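Engineer: here is my input; please provide its structure:
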Amino acid sequence: MMDLLLLARELDSQDPLADFRKRFLTAEESDVVAYLDGNSLGRPLATTPDTLSDFVRSQWAGRLIRGWDEGWLSLPERIGDLLGEVALGAAPGQCIVADSTSVLLYKLARAAISARPGRSEIVIDRDNFPTDRFIMEGIARECGLTIRWLDTQYDAGATVAGVTGAVGPATALVVLSHVAYRSGHCADVPGITAAVHAAGALALWDLSHSVGSVPAELDSWGVDYATGCSYKYLNGGPGAPAWAYIASRHLPNFSQPIQGWLGSADPFAMGGSYEPAEGIRRIVSGTPPIVGMLAMQDMLGVLAEAGMAEVRAKSMALTDFAVRAVDELLGNHGVVVASPRTAGQRGGHITIDHPGFADMVPELWAAGVIPDYRNPSGIRLGLSPLSTSFEETLRGVRSIAERMGRN
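Structural biologist: Predicted structure coming up:
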């Protein structure tokens, strides 16, 4: 069996995307030995400081309020179209950058429920990200609906069979994640969406843990609504704005639950009553976060250059290698891989479980090894395809193994 370090170096030497690692910024005095949390916060691009500085100096300071008429107001739609083209498989006019994922989940879910009057249930899995669950619970209270909980395996996620068994004539909306935040399970979006539609319901997909690492084809998959954040694999930075997708067939009757002025047909008319804008802009409520979307725009250019098919191939190779390293170095310590073992069934991260991990993670962080921890006992190894190497991945797993060996 090949030594893991030799294998990691061989894989790095053969990696067609290896040069992209130079595109990311590392602090001059960084203590980071292995950054394995790109599924929570992506590294900044090396161009990001100049992008932000140039905007402040030349556009904000130079053009001042004139900037709104000179391109700022249309930037959310332009970046949305770019995102749709590069990573989402969405034709122009269906994606936009706005708000946070939480706010967009609320807007999209309320609109979907309005589009299915007389239906009384929302279906969502119990292991979905807390925000998704909490928001749906709140909407159910507001609208007098019932939550139908979908149970999933701890190391997997929603399946066609599971969703088919849960939906029915009372189902208005099904809310699921493309890639499960804990296990990394990659759902069969077209298959599940077809099952939802067969029941007469609508599907809302959260792509927060997949966009930028797992290609999507929202149009051809028949997806109704989707949203996701931009600070993970899209490298938009802490708190960067989210994005929304509304299939063109739903736009004419989209019911906006938060009627802000910039989502109106003529914002600067300062009209007396609300009339929704045409197209995707009707999901907008307030002033768009221009500065917050600039780094994301740069990253979309990098993803377009690399190609999402190549990004996905690298992602699967990284997680395959991580699983192998965990098996060889941690298997004898009782560590369990709590993610699908087939590369095509998982996204860009894997979760490994052990009762001692909660106490270990602070030690790892202090040593410059940075994964993250998710209850009840999981370390997530988030492997960003363009910024993470195979050797860096091995350093992280070895650091965990060294601490397991001392206990």
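Engineer: okay, CA-based contacts and neighbour counts for the rest of this
Structural biologist: OK.
Engineer: how about the helices in this structure?
Structural biologist: Counting by DSSP state H, one finds helices in the chain at the ranges 4-14, 48-54, 61-63, 66-67, 75-83, 101-114, 130-143, 160-166, 189-198, 218-221, 294-306, 308-330, 357-366, 390-406.
Engineer: now distance to residue 27 and mean neighbour count too, for these, in TSV please.
Structural biologist: Listed next are the helices of the chain as TSV, based on distance: least, C-alpha to C-alpha, whole Å; neighbours: other C-alpha atoms under 10 Å:
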stretch	distance to residue 27	mean neighbour count
helix 4-14	22	15
helix 48-54	12	14
helix 61-63	27	13
helix 66-67	32	13
helix 75-83	28	22
helix 101-114	29	21
helix 130-143	32	16
helix 160-166	45	16
helix 189-198	38	20
helix 218-221	37	17
helix 294-306	17	19
helix 308-330	24	20
helix 357-366	16	16
helix 390-406	16	18
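Engineer: now the ones you listed in JSON lines, with distance to residue 41?
Structural biologist: Shown next, in JSON lines, are those (distance: least, C-alpha to C-alpha, whole Å):
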{"stretch": "helix 4-14", "distance to residue 41": "23"}
{"stretch": "helix 48-54", "distance to residue 41": "15"}
{"stretch": "helix 61-63", "distance to residue 41": "29"}
{"stretch": "helix 66-67", "distance to residue 41": "29"}
{"stretch": "helix 75-83", "distance to residue 41": "18"}
{"stretch": "helix 101-114", "distance to residue 41": "15"}
{"stretch": "helix 130-143", "distance to residue 41": "17"}
{"stretch": "helix 160-166", "distance to residue 41": "30"}
{"stretch": "helix 189-198", "distance to residue 41": "24"}
{"stretch": "helix 218-221", "distance to residue 41": "24"}
{"stretch": "helix 294-306", "distance to residue 41": "12"}
{"stretch": "helix 308-330", "distance to residue 41": "16"}
{"stretch": "helix 357-366", "distance to residue 41": "15"}
{"stretch": "helix 390-406", "distance to residue 41": "16"}
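Engineer: structure for this one too, so we can compare:
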Amino acid sequence: MTAIPRTGTHPDPDAAARAARAAELDAADPLARFVDAFVPSDDVIAYLDGNSLGRPTRASAERLARFATERWGARLIRGWDEEWYELPLTLGDRIGAATLGAAAGQTFVADSTTVILYKLVRAALAAPQAAGRDEIVLDSGNFPTDRYVLEGVAREHGATLRWIDPPHDGGVTPEQVAEVVGERTALVVLSHVAYRSGYVSDAEAITRVAHDAGALVLWDLCHSAGAVPVALDAWGVDLAVGCTYKYLNGGPGAPAFGYVRADLQDVLTQPIQGWMGSAAPFEMGPGYAPHAGARRFLSGTPAIVGMLAMQDMVELVADAGMDAVRAKSVALTELALELVDDLLVPLGARVASPRDPDRRGSHVTVDHDAFEATLPLLWERGVIPDFRRPNGLRLGLSPLSTSFDEVRVASRRCATRSSR
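Structural biologist: Now for the predicted structure:
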């Protein structure tokens, strides 16, 4: 790849036209009203990292401030009986309805993504459907947590990992899955949206391929929930997990959600038996018996404070509607690609995300060897993308909080800083 030349700032005769185009898109945006629902940052002019950590909503900032006095301080231990005990399930249902295409009683909010992933993988391998099966299908491009957890579980169970190697700028296809699944496949674990390239896998078709082979499927929805429509019930998905601090704006380290299809809930045994998932948590009995339904997948005391902020974002997503959210996501990434082609590709950069909008999530990755050194310069000047090794600048576009002009400003600053 040609190195980005250090030629200094160069004249940009098309800058005014790009600014006008971005202004037109913002003026015509039916979701523009949501941008003001988020807490601004005085020193940030373009925040393109909502796929790693979403901005806080103004409503959440107020909710967090009130909670200590009006709920925790005023209600004290009574809060468990009044709301908190049920919150992992009631909030799970709201997330399921607004973003996952999941009917009530199947989604719960509990631990970190890593812990819920571990629970569901272990539960799947011990399921009656998995009897006599000892292979797990995954891909080499999946997020490290997924690969690391599966490596550990496979070692514990004596299972074999069957790897799929997707292209650098793509993701896993139904055809690739069909090549590796068979009578020994117990579980297929994939991400719906690839964390680096943004590739959107055909979850419905892949689920069907896995089921035809007799295997269960677990989807990682971390880069989908709140940005890309998901239809877990309609697709017949068995299990799913996802974080809430990206497009659901739950805040740093907010607890993750899990999904277990209704007909599997009383069949699966989750491996981390805790008091909150027992049949009678407050009886403190001598032995563990699992609760009926989704509650059995809880373990310890729920992180109630960690569930506060995402409630407001889920309401915003429900108000906007996932179809409208997805339409803006596509429009934002289309603009980003236009600007990358115009400003960065001539400097030697390469697009490492799908150009087909149906196969692209809500972020665009651009590769160049200079980007690792460029990132801190951008951050100093209030432009916040992120970096994924070895050389990818990732432009994460959260549809409800990101304006089209932010995409323009960021793209221009990336080109200016990278050309020095």
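Engineer: out of the helices of structure 1, which comes closest to residue 262 of structure 1?
Structural biologist: helix 75-83 (11.8 Å; C-alpha to C-alpha).
Engineer: what's the matching range in structure 2 for that closest one?
Structural biologist: Per TM-score structural alignment, the counterpart of helix 75-83 of structure 1 in structure 2 is residues 87-95.
Engineer: equivalent analysis for stretch 126-136 of structure 1, please.
Structural biologist: Stretch 126-136 of structure 1 lines up with residues 140-150 of structure 2 when matched by TM-score structural alignment.
Engineer: kindly report the same for stretch 222-241 of structure 1.
Structural biologist: With TM-score structural alignment as the criterion, stretch 222-241 of structure 1 aligns to 236-255.
Engineer: got it, and stretch 283-292 of structure 1?
Structural biologist: Mapped onto structure 2 using TM-score structural alignment, stretch 283-292 of structure 1 covers residues 297-306.
Engineer: gap between that stretch and the chain center?
Structural biologist: Taking C-alpha atoms, centre = their mean, to the nearest Å, one finds stretch 297-306 of structure 2 lying 20 Å from the centre of the chain it belongs to.
Engineer: likewise stretch 331-350 of structure 1?
Structural biologist: Taking mean C-alpha positions (C-alpha atoms, centre = their mean), stretch 331-350 of structure 1 and its chain are 19 Å apart.
Engineer: try stretch 71-91 of structure 1
Structural biologist: Stretch 71-91 of structure 1 has its C-alpha centroid displaced from the chain centroid by 16 Å (C-alpha atoms, centre = their mean).
Engineer: cool, and stretch 313-322 of structure 1?
Structural biologist: The answer for stretch 313-322 of structure 1 is 18 Å, by C-alpha atoms, centre = their mean.
Engineer: what of stretch 215-224 of structure 2?
Structural biologist: With C-alpha atoms, centre = their mean, you get 10 Å for stretch 215-224 of structure 2.
Engineer: likewise stretch 389-402 of structure 2?
Structural biologist: Here stretch 389-402 of structure 2 is found 12 Å from its chain centre; the criterion is C-alpha atoms, centre = their mean.
Engineer: tell me, which strand in structure 2 spans the most residues?
Structural biologist: strand 185-191 (DSSP state E).
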